[in-house]
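Chemist: Have a look at this prediction, sequence included:
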Amino acid sequence: MYFCAMTKGLKSTNYKFEGQTKKYTGKVRDVYEFENQLVMVASDRISAFDVVLPEPIPYKGQVLNQIAARFLEATADIVPNWVEAVPDPNVTIGKRCEPFQVEMVIRGYLAGHAAREYKAGKRQLCGVALPEGLKENDKLPEPIITPTTKAHEGHDEDISREEILAQGVVEESLYVQLENYTKKLFQRGTEMAADRGLILVDTKYEFGMYDGKIILIDEIHTPDSSRYFYQDTYQELQDKNEPQRQLSKEFVRQWLISEGFQGKDGQTVPDMSEEKINSISERYIELFEKITGDTFDRVPTKDIEARIQSNIEKSIKLQ
């Protein structure tokens, strides 16, 4: 109904802009560096278990970019962020910051990676003690911060607060600020999700330094960086020990696990049928509409590369 032969995913870009100093290709974004700015193109690539899957997901980049822009604007009173312009549905332009080499993961519920670790018998996650008697998707007594190292390639690794400070990854005074910002952002995200009938289960934030100040960077509260449950059925499903209805990338991970893939050596990524690609795309669009309350505008994808290039060039000239 929404998809036709003209619909395609944006797999990659390869532009050369005036003043560009470097291009970095991440798992799902193409980042063009300038002297004091970054141009971040949200592609339709999708990763799981730190592996980029072979097929792009139509509209995924637009969904992530537009949700992130909305939440960054809505949290600017808590911590300044890197955004200067959003000249295209798939593009954000902003300050070029020096990133901290940790990702600040915060969890309000025992879900995803935390649940898998708990099920394996671990009662500490990133140095944080977990109580006995929890089951998957239970609410934690209070939100916990479980940082990971920031890997450019391969897997991010769990790391404790103590290890971060002992190894000098982040100095203590700055890390305390990162923790404080993380808790406040999660609280704001929780409130905004509740207004839309959702539970913000867990999420991650990335920060950098710019002009001597801590700046919130990257995307926030998107289905790639966050997990959401539906509020209205949460307790009933927990009482019945049934899986939660959720809006996140976890459904992609679960599909891969069911196909025998968890990103481990020797495993092969399963084939992605057109039906599977379209169903993943619809799930991303569902989250956009659910969390924003707006109808998603499926911007035509026929000339997406040319459209993005033109909008970036116009924006650069204006700045």
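Modeler: Good, I have the coordinates.
Chemist: Every contact and neighbour count from this point should use C-alpha atoms.
Modeler: Fine.
Chemist: Make sure residue 164 is indeed in a strand.
Modeler: No: Residue 164 sits outside any strand when classified using DSSP: H, G, I helix; E, B strand; the rest coil, being helix.
Chemist: what's around it, how many residues?
Modeler: Using other C-alpha atoms under 10 Å, residue 164 is surrounded by 19 other residues.
Chemist: Next, residue 137: secondary structure please.
Modeler: On the three-state scheme (three-state DSSP), residue 137 is labelled coil.
Chemist: which residue ends up closest to the midpoint of the chain in space?
Modeler: Residue closest to the average C-alpha location in the chain (C-alpha atoms, centre = their mean): residue 225, at 2.3 Å.
Chemist: Would you agree it is in contact with residue 206?
Modeler: No: Residue 225 is beyond contact range of residue 206, at 10.2 Å (criterion: C-alpha atoms under 8 Å).
Chemist: this is the comparison structure:
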Amino acid sequence: PAHVSLRAAGRPPPREPAQSSPPRPLTVLHTRSPRLSMSTSSRPRATPLAAAGGSGAAPSLLAADPGHRDSVILAARGAMTNCLGETHLDLVVPGLRLAAKGQVRDVYESGEHLVLVTTDRQSAFDRVLASIPFKGQVLNETSLWWFNRTSHITPNAVVSSPDRNVTIAKRCSVFPVEFVVRGFVTGSTDTSLWTVYNKGVRNYCGNAIPDGMVKNQKLPANILTPTTKAADHDVPITPDEIVKSGLMSKDDFDEARSKALSLFEYGQKVALENGVILVDTKYEFGKTADGTVVLIDEVHTPDSSRYWIANSYEERFKSGLEPENVDKEFLRLWFKNNCNPYEDKVSNFFFPVWLSTLLKHVFHTEPVINPKLIMELSQKFPLRQFD
């Protein structure tokens, strides 16, 4: 339908009675109203990356232009009650079936393809905490940019992106392992490297870690710390355990591990060229019908990765201060300091904390992908018109 809305207000429409005509093809998603979303052809082009060197990278407009920051805040306030929290595309697009509802993404099936909708839901500590306006768009467009830039390292499952929150991907068999790559001893969750290191662990997921390290210190070399994709929480596992338990064959694991480490090294290079440090991240891989191991899910987003401001890291590290971050780590720290983030009910998600999450996501995206992301969106598609 021409006016299928991802941000439909209120209850979803009832399912239409079954029709005798065959389901329409997946391309129906490309006919969405331009007032509600930007088609692939009208999507703004990504801006060129800053020249190599890092220190010369253009600063975010959030930092350089107070007026732009105010525009983001104003747009965010107007969107507080209009986040993309639920999708229900299976009720309005014939041929789609809801296959999985994750903490952030809703996945629909249609033949040999998957439709992945990145919502505004904010997850941490293995659960959904709140919804953040524009967050889904930031995550989806960030991933698409990185998928394109890393195709020389590994093929990926992306087919197209008909909407700023949507990616259509090839169906594949997903490996039940998350490939977490780390460059620093840091973190605040129960499975973070600093948490386990501070408890005395010196061999983590098959990696020997030297004594005498302190929080936020750079590791001698990047390491892979895989986890299983458990239903309620991630469980660290060694490479040998992955193969012995049958989660992956040795050949598939070795290939995915090599790709993960190469992706991370490349991501660190690109991030540093743009003034930030890629601290750690997680990758997911799958296997297509022809046996190709491909990158799936998301790449180097502020949800799946930890980023620090590069030019202040050394000074803050030497002073024993936490690095300036542009990811959701501050959100983890806020909940860690104010409640039991794994169990307590989130009754009040204070606006300053919520807004800071949005600003950090935009700050992360602007220097690399689209310097006027939110300004452009709010001008072309006023939030009050989203339905």
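Modeler: It's in. Here the structure is a predicted model, which is why all the values come from computation and not from measurement.
Chemist: any residues in contact with both of residue 225 and residue 206 of structure 1?
Modeler: Counting by C-alpha atoms under 8 Å, 6 or more residues apart in numbering, residue 225 of structure 1 and residue 206 have no common neighbour.
Chemist: Mind naming the longest strand for structure 2?
Modeler: Once structure 2 is assigned using DSSP state E, the strand that runs over the most residues is strand 276-287.
Chemist: Where does whatever helix or strand comes next after that strand end up in structure 1?
Modeler: Under the assignment DSSP states H and E, the closest C-terminal helix or strand after strand 276-287 of structure 2 is strand 293-296. Counting by TM-score structural alignment, strand 293-296 of structure 2 pairs with residues 214-217 of structure 1.
Chemist: Near the residue lying closest to residue 124 of structure 2 once chain neighbours are set aside, how many other residues are there?
Modeler: Spatial nearest neighbour of residue 124 of structure 2, excluding adjacent residues (C-alpha to C-alpha, 6 or more residues apart in numbering): residue 332 at 6.6 Å. Neighbours of residue 332 of structure 2 under the rule other C-alpha under 10 Å: 17.
Chemist: Residue 332 of structure 2 corresponds to which position in structure 1?
Modeler: When structure 1 is aligned by TM-score structural alignment, residue 332 of structure 2 is paired with residue 253.
Chemist: in which helix or strand would I find its match?
Modeler: Here residue 253 of structure 1 sits within helix 250-258, counting by DSSP H and E.
Chemist: Other residues contacting that helix?
Modeler: By C-alpha under 8 Å, 6+ apart, helix 250-258 of structure 1 touches 48-49, 112, 227, 262, 269-270, 280.
Chemist: Now neighbour count and secondary structure too, for those, in TSV please.
Modeler: As requested, the contacts of helix 250-258 of structure 1 are exported to TSV (neighbours: other C-alpha atoms under 10 Å; DSSP: H, G, I helix; E, B strand; the rest coil):
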residue	neighbour count	secondary structure
48	18	strand
49	15	coil
112	18	helix
227	24	strand
262	18	coil
269	16	coil
270	15	coil
280	19	helix
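Chemist: all helices for the stretch 251-387 of structure 2, in order.
Modeler: Secondary structure of the stretch 251-387 of structure 2 (DSSP state H, counting those that start in this stretch): helices at 310-318, 329-338, 351-365, 373-380.
Chemist: Could you single out the most deeply buried of those helices?
Modeler: Highest mean neighbour count among the helices of the stretch 251-387 of structure 2 (mean count of other C-alpha atoms under 10 Å): helix 351-365, with a mean of 19.
Chemist: Which stretch of structure 1 is it matched to in the alignment?
Modeler: Mapped onto structure 1 using TM-score structural alignment, helix 351-365 of structure 2 covers residues 274-288.
Chemist: quick one: contacts of that stretch?
Modeler: Against stretch 274-288 of structure 1 from outside (C-alpha under 8 Å, 6+ apart): 3, 55-60, 63, 67, 223, 247-248, 252, 294, 296.
Chemist: which parts of stretch 27-38 of structure 1 are buried?
Modeler: For stretch 27-38 of structure 1, burial by neighbour count (16 or more other C-alpha atoms under 10 Å) applies to 27-34, 37-38.
Chemist: coming back round to it: so how far is residue 306 of structure 2 from the residue nearest to residue 124 of structure 2?
Modeler: 11 Å (C-alpha to C-alpha, to the nearest Å).
Chemist: can you check residue 192 of structure 2 too?
Modeler: As for residue 192 of structure 2, its distance to residue 306 of structure 2 is 11 Å (criterion: C-alpha to C-alpha).
Chemist: what do you get for residue 159 of structure 2?
Modeler: The gap separating residue 159 of structure 2 from residue 306 of structure 2 is 27 Å, by C-alpha to C-alpha.
Chemist: cool, residue 77 of structure 2 as well?
Modeler: Going from residue 77 of structure 2 to residue 306 of structure 2 by C-alpha to C-alpha gives 26 Å.
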